[in-house]
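[1] From the sequence below, what's the structure:
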Amino acid sequence: MNHDTKQSGAANVVSSHSVFGAPCWVSLTSRDLAATENFYAAVLGWRWRTGKMGDRFRIALADGVPVAGIAAVAALWQMAVAWTPYFAVSDADAAAARARERGGTVAVGPLSFPPGRAALLADRHGATFGIWEGELFTDWDTWRRAAPAFIRLHTRDAFDAAIFYGEVLEWATEKPGCCEVRYEANEVVLRSEGEIVARISSGALEAAPDPTIRPHWQIHFSVSDVAACVEAAEHHGGTVLRQGPDEAVLRDPDGAQFTITSRRDR
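    Next up, the predicted model:
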């Protein structure tokens, strides 16, 4: 991948300009930071460090690589407890404006969070997502190897959602490095440099939009042993919503839902 970089001391730093349109981070809101840390340490093997924004923020590390952020602000700001994906953009203000113009909602921001700027948005069907402009927390390729297998949007109309996100995040444009969008096996599939990074699903091609679906982005974390992670989740206060041999949908003790997927199924 040909990354755009900027000089930071003696090191080159990857910015959101180089991977625009692709998911580049995931974050979780929490009511109990210590309990959240203990749960994900047990289930996913993460370790923790304090974020630059203070004691209410933590960075999750997988084998020393920053992979996710957790903020103890759900109770303070009366926010829902949930995992949220963030997409890299070259201009947060422009992306937020495009979302508004297309029926989306800008809930927070764009705000300055050095080394970048972020905003929390919702698409026109209510699914929440974030955008990030600026220096990435870690090299994108490294994050992709250490972090989620992929993210999936469950929505009522995959084609309508793909048009919204494509226009807001500049997918399938003529810009060098933009994401590719294709329809495969009843899903819209997003690729960056040939690698699947997101999926948008609403059911079979011939099916009408389902009004009972609550549109949301689901984070899929890759693990080496699904059964062991399920056992750890149950032991530490989590709930198993659905389980198969290679995948399970879990809910943490605070109520946030996520999926674990076998690494061989990535």
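[2] going forward, measure contacts between C-alpha atoms and count neighbours the same way
    Fine.
[3] And the helices in the stretch 151-266 of the chain?
    158-169, 226-235 (DSSP state H, counting those that start in this stretch).
[4] shouldn't Phe87 be in contact with Trp132?
    Yes - Phe87 lies in contact with Trp132 (Cα atoms under 8 Å); the separation is 6.0 Å.
[5] ok, those two, which is more surrounded?
    A count of neighbours by other Cα atoms under 10 Å puts Trp132 above the other of Phe87 and Trp132, at 30 against 21.
[6] Confirm that one sits in a strand?
    Yes - the assignment for Trp132 is a strand, going by DSSP: H, G, I helix; E, B strand; the rest coil.
[7] measure it to Phe20 for me?
    9 Å (Cα to Cα, to the nearest Å).
[8] Give me the common contacts of the two.
    Phe87, Ala88, Val89 (Cα atoms under 8 Å, 6 or more residues apart in numbering).
[9] Can you tell me which of these is nearest Tyr40?
    Of all the shared contacts of Trp132 and Phe20, Phe87 has the smallest distance to Tyr40: 22.7 Å, by Cα to Cα.
[10] now whatever helix or strand that closest one lives in against helix 158-169, angle please.
    Assigned by DSSP states H and E, Phe87 falls within strand 83-88. Interaxial angle of strand 83-88 relative to helix 158-169 (axes from the mean of the first three to the mean of the last three Cα atoms, to 10 degrees): 50 degrees.
[11] Wait, Cys229 touches Tyr40, no?
    No - counting by Cα under 8 Å, Cys229 sits too far from Tyr40 to count as a contact (9.8 Å).
[12] how about the strands of the stretch 1-150 of the chain, start to end?
    Secondary structure of the stretch 1-150 of the chain (DSSP state E, counting those that start in this stretch): strands at 5-8, 11-14, 23-29, 47-51, 54-62, 65-71, 83-88, 105-113, 116-122, 128-134, 148-154.
[13] Can you lay out these as TSV showing distance to Thr259?
    Formatted as TSV, these follow (distance: least, Cα to Cα, whole Å):
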stretch	distance to Thr259
strand 5-8	33
strand 11-14	28
strand 23-29	13
strand 47-51	19
strand 54-62	17
strand 65-71	15
strand 83-88	11
strand 105-113	25
strand 116-122	21
strand 128-134	17
strand 148-154	9
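[14] this one next, for a side-by-side:
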Amino acid sequence: MPVQPEGVPCWADAMFADVEGAKSFYGDVLGWTFGESQTEFGNYTEAYANGRAVAAVVPPMPGAEGQSAWCLYFASPDAEATARKIRDNGGELLMEPMRVGDFGSMVLARDPGGVVFGVWQSGTHEGFDVRGEPGAFCWAEVFTRELAKSDAFFPAVFPYRAKTMETPDGMDFRVFHVGEDPVLGRMAMTDEFPPEVPPYINVYFGVDDCDAAVARATERGGTAVWGPMDTPFGRFASLHDPQGAAFSVIDMSRAEGEMPPLADVP
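    Okay, here's the model as predicted:
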């Protein structure tokens, strides 16, 4: 897959205290297989769907042994320039631009509302080999309580054009576009989220049967949070894996209902 335009999600990984447990869980739920651990890069291990790279798992770095969470990376042609924009717009750099061998350069950051994300400037590793298929990344949404902060920050850092989704229930949902392509959603964290749950980016992986994937996940110690439910985008469910990482699964072939209209943000 060619290098993605600036601001488009291009990679996802997660730190797990029990990497073998994570490999077993996601192998069962999403059908992933795994490559050899790269010891020179902290035992970073790529995951594959039908032989194509879709994500990675890695043990936590010393001092970072907290709850597991997926991290989504956005493409950048210049990681150092993106890092400057993050700082200039009120974000926090958790990891300064760092070269990762010949693979590329990375940044880890937090938006002003507390959402953690990554930036990736590709070298030999261009990111996802495949998207929008079973086992692969399909979509992502920023979940935040600080709507105004996230809504101002992301379009200031990346070349996003924002639109609001007009839904019958008045749900506060925003979609960021690169050109004409929707690349990222933004959801308001309501009172349904316990106060101890931090803001985060929810990553969606494709499945060919949402209900079966949820059943496999819960049988293996995961927790179903929402769904399965039908939407105009597909049948999806939100889950926590056994180590606490949030993610969603979606069967995009099961879309039902009319697509809600989008309105440009003034």
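[15] Which among the strands of the stretch 1-150 of structure 1 is found nearest to Ala248 of structure 1?
    strand 148-154 (13.3 Å).
[16] Trace Ala162 of structure 2 over to structure 1, please.
    In structure 1, the residue matched to Ala162 of structure 2 (TM-score structural alignment) is Val181.
[17] before we move on, back to that, same list (the helices of the stretch 151-266 of structure 1) but as TSV, adding mean neighbour count and distance to His125 of structure 1.
    TSV is the format used below for these (neighbours: other Cα atoms under 10 Å; distance: least, Cα to Cα, whole Å):
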stretch	mean neighbour count	distance to His125 of structure 1
helix 158-169	20	8
helix 226-235	18	31
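[18] Quick one: closest of the ones you listed to Arg264 of structure 1.
    Of those, nearest to Arg264 of structure 1 by Cα to Cα is helix 226-235, at 11.1 Å.
[19] compared with structure 2, how much does that closest one deviate?
    Taken against structure 2, helix 226-235 of structure 1 registers an average deviation of 1.1 Å after superposition, with mean Cα distance after the TM-score superposition for structure 1.
[20] Check the offset of that helix from the chain's centre.
    22 Å (Cα atoms, centre = their mean, to the nearest Å).
[21] for stretch 63-81 of structure 1, same thing?
    Distance, centroid of stretch 63-81 of structure 1 to centroid of chain: 12 Å (Cα atoms, centre = their mean).
[22] From start to finish, how long is it in a straight line?
    Span of stretch 63-81 of structure 1 from end to end, Cα to Cα: 26 Å.
[23] residues of it that come out buried?
    Neighbour-count burial for stretch 63-81 of structure 1, counted by 16 or more other Cα atoms under 10 Å, picks out Val65, Pro66, Val67, Ala68, Gly69, Ile70, Ala71, Ala72, Val73, Ala74, Val81.
[24] do the same with stretch 101-120 of structure 2
    104-120.
[25] what's the closest non-adjacent residue to Tyr44 of structure 2?
    Nearest residue to Tyr44 of structure 2 in three dimensions, chain neighbours excluded: Val58, at 4.7 Å (Cα to Cα, 6 or more residues apart in numbering).
[26] what residues are up against the one you found?
    Asp13, Ala14, Met15, Phe16, Val19, Gly42, Asn43, Tyr44, Thr45.
[27] Could you dump those into CSV and include distance to His240 of structure 2?
    Shown next, in CSV, are these (distance: Cα to Cα, whole Å):
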residue, distance to His240 of structure 2
Asp13, 15
Ala14, 13
Met15, 14
Phe16, 13
Val19, 16
Gly42, 25
Asn43, 23
Tyr44, 22
Thr45, 21
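[28] lining up those residues with structure 1, which overlap?
    Retained in structure 1 by both residues aligned by TM-score structural alignment, their matches' Cα atoms under 8 Å are the following of the contacts of Val58 of structure 2: Asp13, Ala14, Met15, Phe16, Val19, Asn43, Tyr44, Thr45.
[29] Buried ones from those residues, can you make that a PyMOL selection?
    Selection of buried members from those for PyMOL, criterion 16+ other Cα under 10 Å:
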select buried, resi 13+14+15+16+19+44+45
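[30] Go through the kept ones among the contacts of Val58 of structure 2 and name the one nearest Arg220 of structure 2.
    Val19 (14.9 Å).
[31] What's the match for that closest one in structure 1?
    Val19 of structure 2 maps onto Leu33 in structure 1, by TM-score structural alignment.
[32] Out of the contacts of Val58 of structure 2, which comes closest to Gly185 of structure 2?
    Asp13 (18.9 Å).
[33] From Val58 of structure 2, how far out is that closest one?
    Taking Cα to Cα, one finds Asp13 of structure 2 at 8 Å from Val58 of structure 2.
[34] One more: Pro2 of structure 2?
    Distance from Pro2 of structure 2 to Val58 of structure 2, by Cα to Cα: 25 Å.
[35] Cross-check the contact I'm expecting between Ser201 of structure 1 and His154.
    Yes - using Cα under 8 Å, Ser201 of structure 1 makes contact with His154 at a distance of 5.2 Å.
[36] Pull out the buried positions in stretch 187-195 of structure 2.
    Neighbour counts over stretch 187-195 of structure 2 (16+ other Cα under 10 Å) mark Met187, Ala188, Met189 as buried.
[37] Just send those back as CSV, with distance to Arg174 of structure 2 too.
    Output for these, formatted as CSV (distance: Cα to Cα, whole Å):
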residue, distance to Arg174 of structure 2
Met187, 7
Ala188, 9
Met189, 13
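[38] So which of these sit within strands?
    Met187, Ala188 (DSSP state E).
[39] what's stretch 200-220 of structure 2 aligned against in structure 1?
    By TM-score structural alignment, stretch 200-220 of structure 2 lines up with residues 216-236 in structure 1.
[40] now that stretch: how far from the chain's centre is it?
    On Cα atoms, centre = their mean, the centre of stretch 216-236 of structure 1 falls 16 Å from the chain's centre.
[41] Equivalent analysis for stretch 196-214 of structure 1, please.
    On Cα atoms, centre = their mean, the centre of stretch 196-214 of structure 1 falls 18 Å from that of its chain.
[42] And stretch 48-65 of structure 2, by the same measure?
    13 Å.
[43] swap in stretch 55-68 of structure 1?
    Averaged over its C-alpha atoms, stretch 55-68 of structure 1 has a centre that lies 14 Å from its chain's centre (Cα atoms, centre = their mean).
[44] Kindly provide the distance from the aligned partner of Val183 of structure 2 in structure 1 to Arg263 of structure 1.
    The alignment partner of Val183 of structure 2 in structure 1, by TM-score structural alignment, is Val197. The spacing between Val197 of structure 1 and Arg263 of structure 1, counted by Cα to Cα, is 14 Å.
[45] Alright, I will stop here.
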